[in-house]
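In: coords please:
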Amino acid sequence: MTARVDHLVTSGTFSLDGGTWEVDNNVWIVGDESEAVVIDAAHDADAIAAALAGRALRAIVCTHAHDDHIDAAPALAEATGAPVLLHPDDLPLWRLTHPDRAPDGELSDGQTITVAGVELTVLHTPGHAPGAVCLHAPALGTVFTGDTLFSGGPGATGRSFSHFPTIVESIRTRLLTLPPETVVRTGHGDSTTVGEEAPHLQEWIDRGH
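Out: Coordinates of the predicted model:
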């Protein structure tokens, strides 16, 4: 059976540094009719489980540990038996949301996660968060970028644990080097392509946001 990408939008809040904001999150499900992985279990474990439609969940992959991307991960793991995977550099952020429940496994740069015959390669892309990762699926012509790269530029770097020069370097060296037709599936908002974003790198640097 052929692997596909399913898309779910869930709504909730993002809290950090004493502020709270309403947000809509993209939840990505990669798999076929029998198995899948979830990228970013945001806000609503029941809705994500329903979208799985009985498929075996192999992993819950966290692109980073801001609360809006991981708040439903423990409940989804409990419901499905799937392990929660996170880059260890984001454990301090994870503990702000889930102090009593650690992730089940670690993500590391270059690691591959295979589901439905498709390989997802982990790219460590710090900047928005220390342990931020993207997942490149060449066979699907796509990269899942979490909050590292959006349609229109880099993810936010104005809060704790973030750093603008680092995110720009991550995008420049790890994402803009991918084939230009690669579809960029983001943590919030619309998808884009590497080719659409690459010409704007210097503008982002000059803007310094």
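
In: contacts, neighbours, all on C-alpha from now
Out: Fine.

In: so how far is residue 121 from residue 48?
Out: According to C-alpha to C-alpha, to the nearest Å, residue 48 and residue 121 sit 23 Å apart.

In: Kindly report the same for residue 19.
Out: Counting by C-alpha to C-alpha, the gap from residue 19 to residue 121 is 33 Å.

In: These two: which is more packed in?
Out: The neighbour comparison of residue 19 against residue 121 (other C-alpha atoms under 10 Å) goes to residue 121, with 20 against 7.

In: so the more buried one makes contact with residue 133?
Out: No: contact between residue 121 and residue 133 fails when scored by C-alpha atoms under 8 Å: they sit 9.8 Å apart.

In: where do the helices sit along the protein?
Out: Here the chain has its helices, by DSSP state H, at 45-52, 67-70, 73-80, 91-97, 164-170, 194-197, 201-207.

In: right, so of those, which gets closest to residue 158?
Out: With C-alpha to C-alpha, the closest approach to residue 158 among these belongs to helix 164-170: 8.0 Å.

In: that older thread, I'd like to know which of the helices of the chain is closest to residue 142.
Out: Taking the helices of the chain one by one with C-alpha to C-alpha, helix 194-197 is closest: 9.4 Å.

In: Mind listing residues that contact that closest one?
Out: Surrounding helix 194-197, the residues in contact under the criterion C-alpha atoms under 8 Å, 6 or more residues apart in numbering are 151, 152, 153, 175, 176, 178, 179, 180, 181, 182, 183, 184.

In: structure for this one too, so we can compare:
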Amino acid sequence: MSGAVRVDHATASGTFSLDGEVHEVENNIWVVGDDTECVVIDAPHSVEAISSVVGERKVKAILLTHAHDDHCKIAPALREAVVAPIFLNPADRPLWEYAHPQDEDGNLWDLDLPDGWSITVGEGDEAVSLTALHTPGHAPGSTCFHSSELGCVFTGDTLFNGGPGATGRSYSDRPLLEASIRERLFVLPEETVVHTGHGDDTTIGAEKAASADW
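Out: Here you go, the predicted structure:
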């Protein structure tokens, strides 16, 4: 038996670089799957840290919420280690190329990640799906992954415990980010758990209630 699908979590530390600035950051590692197969959400800092969460499971996909380097720089190395395709919204190509300057000639991610696309993890009645929600603003291709069966959404840097992700950097747009959150995330059930790219979990209801202070 493969068991029920679960969310496994760890963290990894490293740097985030953009616009000539470098910052120390700690990222969440999220792996969704049963005892046999899984998907990895984002590729922060350490192949070893992610692989330790994956264990012996087959990785069906590496799903990138966006292409800031702290979320994707090691994605090609992780792809080689776990033998799984990288999915990314193509609107983030400029950020991917910033994180992987050697890839400007076309060595990119494997498959484009369109809005509404979904992937299934697990078997039979215990299978769950993750659906891509395009939420531009923090980055042009920012994408969240919602699972109604698990009652959670993985938001990358779109929505945190405490409000919207950062803007003010290249390719970011605060009004667009707020619109994405209100139109794509705040319509989810309020009890939906928000698994973020950095920091603690929250819920849609908590962040919706606090949004009047944005």
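
In: If you rank the contacts of helix 194-197 of structure 1 by neighbours, which is first?
Out: Using other C-alpha under 10 Å as the neighbour criterion, residue 184 leads the contacts of helix 194-197 of structure 1 with 27 neighbours.

In: Now do the residue nearest the centre of structure 2 against residue 206 of structure 2, distance only.
Out: The residue lying closest to the centre of structure 2 (C-alpha atoms, centre = their mean) is residue 65, at 3.3 Å. Distance from residue 65 of structure 2 to residue 206 of structure 2, counting by C-alpha to C-alpha: 22 Å.

In: now swap in residue 74 of structure 2 and tell me
Out: 33 Å.

In: Please apply the same query to residue 189 of structure 2.
Out: Computed as C-alpha to C-alpha, the residue 189 of structure 2 to residue 206 of structure 2 distance reads 11 Å.

In: which residues does the equivalent of residue 14 of structure 1 over in structure 2 contact?
Out: Alignment of residue 14 of structure 1 against structure 2 is given by TM-score structural alignment, with residue 16 as its counterpart. Contacts for residue 16 of structure 2 (C-alpha under 8 Å, 6+ apart) come out as 22, 23, 24, 25, 68, 69, 70.

In: Disregarding flanking residues, what is the spatial nearest neighbour of the first one?
Out: Spatial nearest neighbour of residue 22 of structure 2, chain neighbours left out: residue 16 (5.6 Å); criterion: C-alpha to C-alpha, 6 or more residues apart in numbering.

In: Trace stretch 71-84 of structure 2 over to structure 1 and give me the residue numbers.
Out: Following TM-score structural alignment, the partner segment of stretch 71-84 of structure 2 in structure 1 covers residues 69-82.

In: what does the matching stretch rub up against?
Out: 25, 40-46, 48-49, 56-60, 62-64, 83-84, 94, 97, 101.

In: Which parts of structure 1 are strands?
Out: Across structure 1, reading from the start of the chain, the strands by DSSP state E fall at 4-16, 19-31, 35-39, 56-61, 84-86, 105-106, 112-115, 118-124, 133-137, 142-146, 149-150, 153-154, 183-186, 192-193.

In: Which residue range of structure 2 does the last one align onto?
Out: When you say that, I think you mean strand 192-193 of structure 1. Residue correspondence for strand 192-193 of structure 1 in structure 2, counting by TM-score structural alignment: residues 202-203.

In: how far apart are the matching stretch and its match in structure 1?
Out: Mean deviation of stretch 202-203 of structure 2 from its aligned counterpart in structure 1 after superposition (mean C-alpha distance after the TM-score superposition for structure 1): 0.2 Å.

In: residues making contact with that stretch?
Out: Under the contact criterion C-alpha under 8 Å, 6+ apart, stretch 202-203 of structure 2 has outside partners 160, 161, 190, 191, 192, 193, 194, 195.

In: what's the matching residue for the fifth one over in structure 1?
Out: Same thing as residue 192 of structure 2. In structure 1, the residue equivalent to residue 192 of structure 2 is residue 182, according to TM-score structural alignment.

In: I figured that match was touching residue 141, is that so?
Out: Yes: if you go by C-alpha under 8 Å, residue 182 of structure 1 and residue 141 touch, sitting 5.1 Å apart.

In: For the aligned partner of residue 5 of structure 1 in structure 2, which non-adjacent residue is spatially closest?
Out: When structure 2 is aligned by TM-score structural alignment, residue 5 of structure 1 is paired with residue 7. For residue 7 of structure 2, ignoring the flanking residues on the chain, the nearest one in space by C-alpha to C-alpha, 6+ apart is residue 32 at 4.6 Å.

In: One more: residue 6 of structure 1?
Out: Leaving out its chain neighbours, the residue that sits closest to residue 6 of structure 1 by C-alpha to C-alpha, 6+ apart is residue 29, at 4.9 Å.

In: Repeat that for residue 143 of structure 1.
Out: Counting by C-alpha to C-alpha, 6+ apart, the nearest residue to residue 143 of structure 1 once its immediate chain neighbours are dropped is residue 136, at 4.3 Å.

In: so who does the equivalent of the one you found over in structure 2 touch?
Out: Structural correspondence for residue 136 of structure 1 with respect to structure 2 (TM-score structural alignment): residue 146. By C-alpha under 8 Å, 6+ apart, residue 146 of structure 2 lies in contact with 130, 131, 132, 133, 152, 153, 154.

In: Nice, that's everything, thank you.
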